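**Student:** This is the structure alone, sequence omitted:
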């Protein structure tokens, strides 16, 4: 359980950094507390999408991973972020991404690197 909470927190921090750095990616709330809760919910949705849908997408896009020497991972992460933005809209959660190419791919790069750094720093509780 603690491992899941750490992953949600890492996702939320990574998405928060992406909203701070990349124009066109926004998470909003009425207050700071609501914004934090929204980030945590978006982080949880992103974790579920990464656990369920991302492996299937990676399987079918494996040739593109080979052709691009792994850089296609940023496109897949951007697709997952777009899916999270769509799901958030359906659930009335205020997480938006303006456009795919600059905003979503830029956010995917930021989220990937921030998650990687935080996963190296934080202990693994397995």
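**Tutor:** Arrived safely. Quick caveat, the model's predicted, so the values are computed rather than measured.
**Student:** CA only for contacts and neighbour counts going forward, please
**Tutor:** Noted.
**Student:** which SSE is residue 26 in?
**Tutor:** For residue 26, the host element (DSSP states H and E) is strand 25-27.
**Student:** Repeat that for residue 40.
**Tutor:** helix 32-52.
**Student:** Residue 123 too?
**Tutor:** Assigned by DSSP H and E, residue 123 falls within no helix or strand.
**Student:** Can you give me the distance of it to residue 89?
**Tutor:** 33 Å (C-alpha to C-alpha, to the nearest Å).
**Student:** cool, and residue 118?
**Tutor:** 27 Å.
**Student:** which of the two has more neighbours?
**Tutor:** Neighbours were counted for residue 118 and for residue 89 using other C-alpha atoms under 10 Å; residue 118 has more, 17 against 13.
**Student:** show me what contacts the closest residue to that one other than its chain neighbours?
**Tutor:** Closest residue to residue 118 apart from its sequence neighbours, by C-alpha to C-alpha, 6 or more residues apart in numbering: residue 10 at 6.5 Å. Going by C-alpha atoms under 8 Å, 6 or more residues apart in numbering, residue 10 touches 43, 115, 118, 119.
**Student:** For those residues, which single residue is the most surrounded?
**Tutor:** Highest neighbour count within the contacts of residue 10, by other C-alpha under 10 Å: residue 43, with 24 neighbours.
**Student:** ok, second structure coming up, stack it against the first:
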């Protein structure tokens, strides 16, 4: 349970970091909205990603796995549509770049936290 809460907080901080990058076009109102966004994003990833993966398996195979970036962008965009106070200025491109930046920053922060715990 503590690991889940720690991952949630790291993801919320990652959302705040990517919202401060000016070229992505991602806007989050504050830390509270970032936590809600991290929760919604995690739930959407847990529920929708396996379903979308099954339906788009031929595209994933043809693109050698690169279509997963599109699936993550779709989930990122859905989270932006659900959570008020989390918006994407440039639509799909913000979602695509934001999901890539989130994965990179989240993995870096999780490794840093894992070293200190």
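**Tutor:** Cool, got the structure. Keep in mind that this is a model prediction, so the values were computed, not measured.
**Student:** Need the TM-score from the superposition.
**Tutor:** Comparison of the two superposed chains (TM-score structural alignment, normalised by the length of structure 2) gives a TM-score of 0.85, and 114 aligned residues with a C-alpha RMSD of 1.8 Å.
**Student:** any idea what residue 69 of structure 1 aligns with in structure 2?
**Tutor:** Counting by TM-score structural alignment, residue 69 of structure 1 lines up with residue 64 in structure 2.
**Student:** Helix or strand: which one has that match?
**Tutor:** Per DSSP H and E, there is no helix or strand for residue 64 of structure 2.
**Student:** do you know how far it is from residue 20 of structure 2?
**Tutor:** Distance from residue 64 of structure 2 to residue 20 of structure 2, by C-alpha to C-alpha: 32 Å.
**Student:** Have a look at those two and say which one is more surrounded.
**Tutor:** Comparing residue 64 of structure 2 with residue 20 by other C-alpha under 10 Å, the one with more neighbours is residue 20, at 13 against 10.
**Student:** Figure out the helix or strand that the equivalent of that one over in structure 1 lives in.
**Tutor:** Alignment note (TM-score structural alignment): residue 20 of structure 2 maps to residue 20 of structure 1. Using DSSP H and E, residue 20 of structure 1 sits in helix 2-21.
**Student:** Pull out the buried positions in that helix.
**Tutor:** Buried positions in helix 2-21 of structure 1, judged by neighbour count with 16 or more other C-alpha atoms under 10 Å: 6-16, 18-19.
**Student:** which residues touch the host helix or strand of residue 58 of structure 2?
**Tutor:** Counting by DSSP H and E, the element that carries residue 58 of structure 2 is helix 57-62. Residues outside helix 57-62 of structure 2 that contact it (C-alpha under 8 Å, 6+ apart) are 53, 66, 67, 68.
**Student:** Filter these down to just the ones in helices.
**Tutor:** The members of these that map onto helices under DSSP state H are 53, 67, 68.
**Student:** For the residue nearest to the second one when sequence neighbours are not counted, grab the count of nearby residues.
**Tutor:** Closest residue to residue 67 of structure 2 in three dimensions, ignoring its sequence neighbours and counting by C-alpha to C-alpha, 6+ apart: residue 60, at 5.1 Å. When neighbours are counted by other C-alpha under 10 Å, residue 60 of structure 2 registers 18.
**Student:** how much space between residue 60 of structure 2 and residue 108 of structure 2?
**Tutor:** Distance from residue 60 of structure 2 to residue 108 of structure 2, by C-alpha to C-alpha: 26 Å.
**Student:** That'll do, ta.
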